[in-house]
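Engineer: with the sequence up front, the predicted model follows.
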Amino acid sequence: MTALQRWRDLLASWAIPATIDPPESPWVLPREVFRRRADRQIADPIGATHRLAVEALREPGTVLDIGAAAGAASLPLVSRSKVTAVTALDTDDELLAAFAERAAGVEHRLLSGRWPDLAAEAGTADVVVCGNVVYNVPDLAPFAAALTAAARRRVVVELAARHPLTELNPLWQRFHGIARPTGPTVEDCLAALAEVGIEPQVVAWQRPPEPEYAKFTTLVDVARRRLCLPLSAAGDVEQALLEMGVDPAVPPDLGSSGRDLVTLVWPGSG
């Protein structure tokens, strides 16, 4: 089995087991988390992803943000480097609207759809950033190749050290008696990229604890839905989260990117 096939198979293993009948869709998009992350990063950017993107923008240049959400990866660059324009691409129109609100006064363009489907429309940019998207990309080869082709200077990709939904694995065991997948991991991603000739610089770092939801009850509800549990189980989920050590004053999002992060950097096509 090739590394690219292993990557596809590991992602496919996250399908909800056939024995589970979810009362609601478990594939929750936590828009509040993305908006709050963007606001924090714009106000006080941290992390290797920001630093490595800034390095490539010492001279004036444009940015293409793949999976832009509310702008956490690209908008902090505007006031701290020589960004002349930003293109934001995302599948979620509500998050693109949140991006536009935060990009007021910045030359920007919004593209609604998937990468690399819209690669031709997006065109090229000096720096391409892609934050916490690749665990949703089974066909990694064309995705990564299109990132390289779109970047004139540098590609900067951020991802969790391992599939972020693994944070919920103890709760799947607790409530359903089911062992969920433990991967893929960043090592699987690197092996898959190597098969298409991409060997990036790798920087591991940690996001500090921060309240990703305004209320602990919101985290409880999102976790319940991701666990395919009914509303009546909310109290049990709350208790389980507390027993896991979750601080109700600093509710994290268990399932979107986590705190152990890795930034991958490689040259663009020039």
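Structural biologist: Nice, thanks for sending it over. Residues are numbered from 1 along each chain as shown.

Engineer: drop to CA atoms for contacts and neighbour counts, all remaining ones
Structural biologist: OK.

Engineer: could you check how far residue 247 is from residue 213?
Structural biologist: Distance, residue 247 to residue 213, using Cα to Cα, to the nearest Å: 12 Å.

Engineer: neighbour count: the two, which is higher?
Structural biologist: residue 213 (23 against 14; other Cα atoms under 10 Å).

Engineer: how about the contacts made by that one?
Structural biologist: Residues in contact with residue 213 (Cα atoms under 8 Å, 6 or more residues apart in numbering) are 32, 33, 36, 219, 250, 251, 252, 253.

Engineer: only whichever of these are buried, select them in PyMOL.
Structural biologist: Paste this into PyMOL to select the buried members of these, with burial taken from 16 or more other Cα atoms under 10 Å:
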select buried, resi 32+33+36+219+251+252+253
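
Engineer: what about the closest residue to residue 8 other than its chain neighbours, how many neighbours?
Structural biologist: Of all residues not flanking residue 8 in the chain, residue 138 sits nearest, at 4.7 Å (Cα to Cα, 6 or more residues apart in numbering). Close neighbours of residue 138, defined as other Cα under 10 Å, add up to 17.

Engineer: take this one as well and set it beside the first:
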Amino acid sequence: MTALHRWADTLAAWAIPPEILAAAPESPWVLPRQVFERRADAQIAAPTGETHAAARAALAEPGSVLDVGAAAGATSLPLLGRVPVLELTAVDADGELLTGFAARAADLGLPSTILSGRWPDLADETPVADVVLCGNVVYNLADLAPFLHALTTHARRRVIVEVAAAHPLTELNPLWRRFHDIERPAGPTADDFLATLGELGVEPTVARWRRRPEAEYATFAELTDVTRRRLCLPADTETEVAAALRELGVDPALPPDLGSSGRELVTVSWPGRGV
């Protein structure tokens, strides 16, 4: 089996068992926009991490930026005012997050071009940029090859991708075992992602790093509610879920999002082929 096929098959294994999904009182497919917004604001105020460092190095000379899967802007907006960004384009499927992205960019003094939709569906109408950024998106994609090809052909200088070291949802695996007595997948991982790149002929630069602990939810109760819904549990299990989170070692004063990117991260970059 090829690395690309193994990636797709492993992602497919994350499907929630039909009987659990059918009994869920609410959709488990929670998009915690508040987490992305808080993360963006924190990074704009004080950027950290190897992805930001790689992007700053790629923009030592003035240039344009394309942010694919931009969300609220945590990957690209911290660059504004710190390096010479001439143009900024953001692509994301969530219109509400994009609206916030545009507002933050304007507040930072650079109007942005906003494209609402999925990558690479929008590739043909998206301008080539000097640097293409893509933060914590690839675990949502079964078909990596066209996605990565479009990133590479849209970058003149550099493609920079941030990916969690392990699939973010693995943080919930002990809770699935506790509440549903089922085992969830252990992958794919960043190493599997690197294997797919090698199969596509890409030899990337790789930097592994750890995100600093920070409160990604305003309250522990907010984290508990999102976690409960992700686990397909009813509202009357809130107390049990809160207790389980504490037993996992979650600090109620610094509630993290279990499921969006995690704290162990890998920044992967390679030369672009855009013209």
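Structural biologist: Perfect, I can see it now. Keep in mind the model is a prediction, meaning the values are calculated, not measured.

Engineer: the residue nearest to residue 8 of structure 1 -> structure 2?
Structural biologist: Counting by TM-score structural alignment, residue 138 of structure 1 corresponds to residue 142 in structure 2.

Engineer: now that match: how far from residue 4 of structure 2?
Structural biologist: Residue 142 of structure 2 is 8 Å from residue 4 of structure 2, by Cα to Cα.

Engineer: which SSE is the nearest residue to residue 137 of structure 1 once chain neighbours are set aside in?
Structural biologist: With Cα to Cα, 6+ apart as the criterion, residue 137 of structure 1 has its nearest non-adjacent residue at 7.6 Å, and that residue is residue 143. Per DSSP states H and E: residue 143 of structure 1 is located in helix 140-150.

Engineer: okay, buried residues for that helix please.
Structural biologist: So for helix 140-150 of structure 1, counting by 16+ other Cα under 10 Å, buried means 140, 141, 143, 144, 145, 146, 147, 148, 149, 150.

Engineer: how near is the third one to residue 82 of structure 1?
Structural biologist: It refers to residue 143 of structure 1. 27 Å.

Engineer: how about the strands in structure 2?
Structural biologist: 63-68, 85-92, 113-116, 129-135, 155-164, 205-210, 264-271 (DSSP state E).

Engineer: any chance of TSV for these, columns mean neighbour count?
Structural biologist: Converted to TSV, the strands of structure 2 look like this (neighbours: other Cα atoms under 10 Å):
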stretch	mean neighbour count
strand 63-68	24
strand 85-92	21
strand 113-116	18
strand 129-135	26
strand 155-164	25
strand 205-210	15
strand 264-271	21
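
Engineer: pipe those into TSV and attach distance to residue 21 of structure 2 per row.
Structural biologist: Below are those laid out as TSV (distance: least, Cα to Cα, whole Å):
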stretch	distance to residue 21 of structure 2
strand 63-68	30
strand 85-92	27
strand 113-116	29
strand 129-135	29
strand 155-164	26
strand 205-210	33
strand 264-271	29
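
Engineer: out of the ones you listed, which gets nearest to residue 46 of structure 2?
Structural biologist: strand 205-210 (15.3 Å; Cα to Cα).

Engineer: residue 126 of structure 1 -> structure 2?
Structural biologist: Looks like residue 126 of structure 1 aligns to residue 130 there (TM-score structural alignment).

Engineer: residues contacting its match?
Structural biologist: 63, 64, 65, 66, 155, 156, 157, 158.

Engineer: same question, residue 163 of structure 2
Structural biologist: Contacts of residue 163 of structure 2 (Cα under 8 Å, 6+ apart): 135, 136, 137, 138, 139, 190, 261, 265, 266, 267, 268.

Engineer: going by distance to residue 101 of structure 2, which of the residues you listed wins?
Structural biologist: Nearest member of these to residue 101 of structure 2, counting by Cα to Cα, is residue 135, at 14.1 Å.

Engineer: and the residue nearest to residue 137 of structure 1, how far from residue 116 of structure 1?
Structural biologist: 6 Å.

Engineer: the helices in structure 2, which residues?
Structural biologist: Along structure 2, counting by DSSP state H, helices occupy 3-12, 18-23, 33-45, 50-58, 95-107, 144-153, 173-180, 190-199, 220-230, 238-247.

Engineer: format the ones you listed as a markdown table; extra columns: distance to residue 207 of structure 2.
Structural biologist: Below are the helices of structure 2 laid out as a markdown table (distance: least, Cα to Cα, whole Å):
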| stretch | distance to residue 207 of structure 2 |
| --- | --- |
| helix 3-12 | 21 |
| helix 18-23 | 37 |
| helix 33-45 | 19 |
| helix 50-58 | 7 |
| helix 95-107 | 26 |
| helix 144-153 | 18 |
| helix 173-180 | 26 |
| helix 190-199 | 11 |
| helix 220-230 | 29 |
| helix 238-247 | 30 |
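
Engineer: which one of those lies nearest to residue 162 of structure 2?
Structural biologist: helix 50-58 (6.4 Å).

Engineer: in the superposed pair, what's the mean gap between the closest one and structure 1?
Structural biologist: Following the fit onto structure 1, the mean deviation recorded for helix 50-58 of structure 2 is 0.4 Å by mean Cα distance after the TM-score superposition for structure 1.

Engineer: for that helix, buried residues please.
Structural biologist: Quick answer for helix 50-58 of structure 2 (16+ other Cα under 10 Å): 50, 51, 52, 54, 55, 56, 58.

Engineer: and of those residues, the nearest to residue 247 of structure 2?
Structural biologist: Nearest member of the buried residues of helix 50-58 of structure 2 to residue 247 of structure 2, counting by Cα to Cα, is residue 50, at 30.9 Å.

Engineer: now which residue in structure 1 aligns to that closest one?
Structural biologist: So, by TM-score structural alignment, residue 50 of structure 2 is matched to residue 48.

Engineer: looking at it, its match is touching residue 263, isn't it?
Structural biologist: Yes - with contacts defined as Cα atoms under 8 Å, residue 48 of structure 1 counts as touching residue 263 at a distance of 6.3 Å.

Engineer: what sits in contact with each of those two?
Structural biologist: 203, 204, 205.

Engineer: out of the residues you listed, flag the one nearest to residue 13 of structure 1.
Structural biologist: Nearest to residue 13 of structure 1 among those, with distances taken as Cα to Cα, is residue 204, at 25.5 Å.

Engineer: in structure 2, what residue corresponds to that closest one?
Structural biologist: Using TM-score structural alignment, the equivalent of residue 204 of structure 1 in structure 2 is residue 208.

Engineer: so who does the residue nearest to its match when sequence neighbours are not counted touch?
Structural biologist: Of all residues not flanking residue 208 of structure 2 in the chain, residue 266 sits nearest, at 4.4 Å (Cα to Cα, 6+ apart). Contacts here follow Cα under 8 Å, 6+ apart; on that basis residue 266 of structure 2 touches 162, 163, 164, 165, 190, 206, 207, 208, 209.
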